[in-house]
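Asks: sequence-free structure coming up:
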């Protein structure tokens, strides 16, 4: 291969990549706020005994879990304004698309954790006179969040990586800035190698934390 690597041409113009990284982090954090809160609500709704309430939200979860994230992003950006005459900023639309996608996956993590809450704890809540909302707030929620932390963190890493898809709708995230820089410098190999390393540098420490938490949970359970 007759190719001369020149990473310096990328490092000399690396400023936009840092700007794009901050946009990516903002998208990821906001999407996680949506996904963590809405996911728990969805988990409760799909576990209700009333089928008329349960089925629409089950379909909502399955739709977002069974369709590609890139299709969801494109649909939000192009179809929502046309169908509902709602025009929001690109960042807001990106957060909505990624947040709803994450909420669907987090709902399943929460559901499994809620089902693992010991019946004795719920019975104790009833004996103490706690109403259903108090039992959810003081018994179900803390236990479900604690048990599902490894999965929630893994899903959070996944949405950080999937946020690169918003580049196709011109949100100036890390991937978008990388594509622009590669075009300007004519150095796609060096540029996308650096972009990949940045994604890895952010994701790898969190994945190690997830592994540590899973090992710790296994030790505590044994």
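Replies: Yep, that arrived. In this text, all values refer to a predicted model and were calculated from it rather than measured experimentally. Residues are numbered from 1 along each chain as shown.
Asks: from here on, contacts and neighbour counts on C-alpha atoms
Replies: Will do.
Asks: surely residue 9 meets residue 185?
Replies: Yes - between residue 9 and residue 185 there is a contact at 6.8 Å, judged by CA atoms under 8 Å.
Asks: which residues touch the residue nearest to the spatial centre of the chain?
Replies: Residue closest to the average C-alpha location in the chain (CA atoms, centre = their mean): residue 159, at 3.5 Å. By CA atoms under 8 Å, 6 or more residues apart in numbering, residue 159 lies in contact with 28, 31, 98, 102.
Asks: are any of those residues buried, and which?
Replies: Neighbour-count burial within the contacts of residue 159 applies to 28, 31, 98, 102; the criterion is 16 or more other CA atoms under 10 Å.
Asks: Of these, just say which sits nearest to residue 150.
Replies: When the buried ones among the contacts of residue 159 are ranked by distance to residue 150 (CA to CA), residue 102 comes first, at 14.4 Å.
Asks: before we go on, here's another structure to hold up against the first:
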């Protein structure tokens, strides 16, 4: 192989990659906020006794878990405007697509955690005269969050990696900027190697944190 490596072609344009990384992190944080909040609401619907409440939530979760994230992103970007005559900024649309996808996976994590909350805890809340909303806020929510934190963190870092898919619809995230830079400099190996290391540098600490939390969980 006669290929000559030249990292300088990438490092000289590193500010472009940093701009893309900044947007990637913004998308990840915003999508996680959507996923954490909506996921918990969906989980409450999933454990409802009423089929009319449980059914739509189940359909939502199954749809987003059983279809590729790439298809979901493309559908939101191209089909929503055509079907509903709704035109939203590309970044907002990306957050919506990623957030709804994450919410479906977080809902299952929350659901398992909610069902693991001892019945005695809820009975104690009833005995104290707490309303259903107060029991959710002060008993179920704290217990569910503590139990599901490792899974939620894993899902959150997964959405960081899946955010690279929005580059296909021209959202200028890290992957999009990397593809553009690789095309302009004719240095795809150097560019995508550095970008892979950037994703790795962000994901590894979170992965280590998940492992640490798992080891500290009571048996």
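Replies: All right, it came through fine. Not measured: the values here are computed from a predicted model.
Asks: now what about the TM-score between them?
Replies: In this superposition the chains share a TM-score of 0.99, using TM-score structural alignment, normalised by the length of the second structure; 219 aligned residues with a CA RMSD of 0.5 Å.
Asks: how far apart are the helix or strand where the residue nearest to the centre of the first structure lies and its match in the second structure?
Replies: Counting by DSSP states H and E, the element that carries residue 159 of the first structure is helix 141-162. On superposition with the second structure, the mean distance recorded for helix 141-162 of the first structure (mean CA distance after the TM-score superposition for the first structure) is 0.2 Å.
Asks: Same check on stretch 92-110 of the first structure?
Replies: Compared with the second structure after the fit, stretch 92-110 of the first structure shows a mean deviation of 0.1 Å (mean CA distance after the TM-score superposition for the first structure).
Asks: Can you give me the buried ones in that stretch?
Replies: Buried residues in stretch 92-110 of the first structure, counted by 16+ other CA under 10 Å: 93-110.
Asks: Ok, stretch 51-61 of the first structure next?
Replies: In stretch 51-61 of the first structure, counting by 16+ other CA under 10 Å, buried: 54, 57, 58, 61.
Asks: again with stretch 191-203 of the second structure
Replies: 191, 192, 194, 195, 199, 203.
Asks: closest to residue 50 of the first structure among the buried ones among the contacts of residue 159 of the first structure?
Replies: Nearest to residue 50 of the first structure among these, with distances taken as CA to CA, is residue 102, at 24.6 Å.
Asks: so is the closest one in a helix, a strand, or just coil?
Replies: helix (DSSP: H, G, I helix; E, B strand; the rest coil).
Asks: I figured it hits residue 38, correct?
Replies: No - Residue 102 of the first structure is beyond contact range of residue 38, at 9.1 Å (criterion: CA under 8 Å).
Asks: need the contact list for the closest residue to residue 176 of the second structure other than its chain neighbours.
Replies: Using CA to CA, 6 or more residues apart in numbering and skipping the chain neighbours, the partner closest in space to residue 176 of the second structure is residue 167 (4.7 Å). Neighbouring residues of residue 167 of the second structure by CA under 8 Å, 6+ apart: 173, 175, 176.
Asks: Same question for residue 93 of the second structure.
Replies: So residue 93 of the second structure contacts 76, 77 (CA under 8 Å, 6+ apart).
Asks: angle of the longest helix seen in the first structure against helix 141-162?
Replies: Identified as the longest helix of the first structure according to DSSP state H is helix 188-221. Taking axes from the mean of the first three to the mean of the last three CA atoms, to 10 degrees, one finds helix 188-221 of the first structure and helix 141-162 inclined to each other by 160 degrees.
Asks: Cross the buried residues of stretch 92-110 of the first structure against helices and list the overlap.
Replies: 93-110.
Asks: Tell me where the longest helix sits in the second structure.
Replies: helix 14-46.
Asks: how much does that helix stray from the first structure?
Replies: Its aligned residues in the first structure lie a mean 0.3 Å from helix 14-46 of the second structure after superposition (mean CA distance after the TM-score superposition for the first structure).
Asks: Give me the distance from that helix to the chain's centre.
Replies: 5 Å (CA atoms, centre = their mean, to the nearest Å).
Asks: same thing with stretch 13-27 of the first structure?
Replies: 18 Å.
Asks: do the same with stretch 190-203 of the first structure
Replies: 19 Å.
Asks: what do you get for stretch 61-81 of the second structure?
Replies: That offset, for stretch 61-81 of the second structure, works out to 14 Å (CA atoms, centre = their mean).
Asks: Could you pull out the buried residues of it?
Replies: Applying a neighbour-count criterion of 16+ other CA under 10 Å, one finds 61, 64, 65, 69, 70, 72, 73, 74, 76, 77 buried in stretch 61-81 of the second structure.
Asks: any residues touching it, and which ones?
Replies: 86-87, 90, 93-94, 97-98, 100-101, 103-105, 107, 162, 165-166, 169.
Asks: try 7 Å this time
Replies: Here stretch 61-81 of the second structure makes contact (CA atoms under 7 Å, 6 or more residues apart in numbering) with 86, 87, 93, 97, 101, 104, 105, 165, 166.
Asks: Out of those residues, which is nearest to residue 151 of the second structure?
Replies: Using CA to CA, the contacts of stretch 61-81 of the second structure come closest to residue 151 of the second structure at residue 105, 9.2 Å.
Asks: For that closest one, list the residues it contacts.
Replies: Residues near residue 105 of the second structure by CA under 7 Å, 6+ apart: residue 65.
Asks: Mind checking what helix or strand follows the helix holding residue 159 of the first structure in sequence?
Replies: Taking DSSP H and E, what comes next after helix 141-162 of the first structure is helix 174-185.
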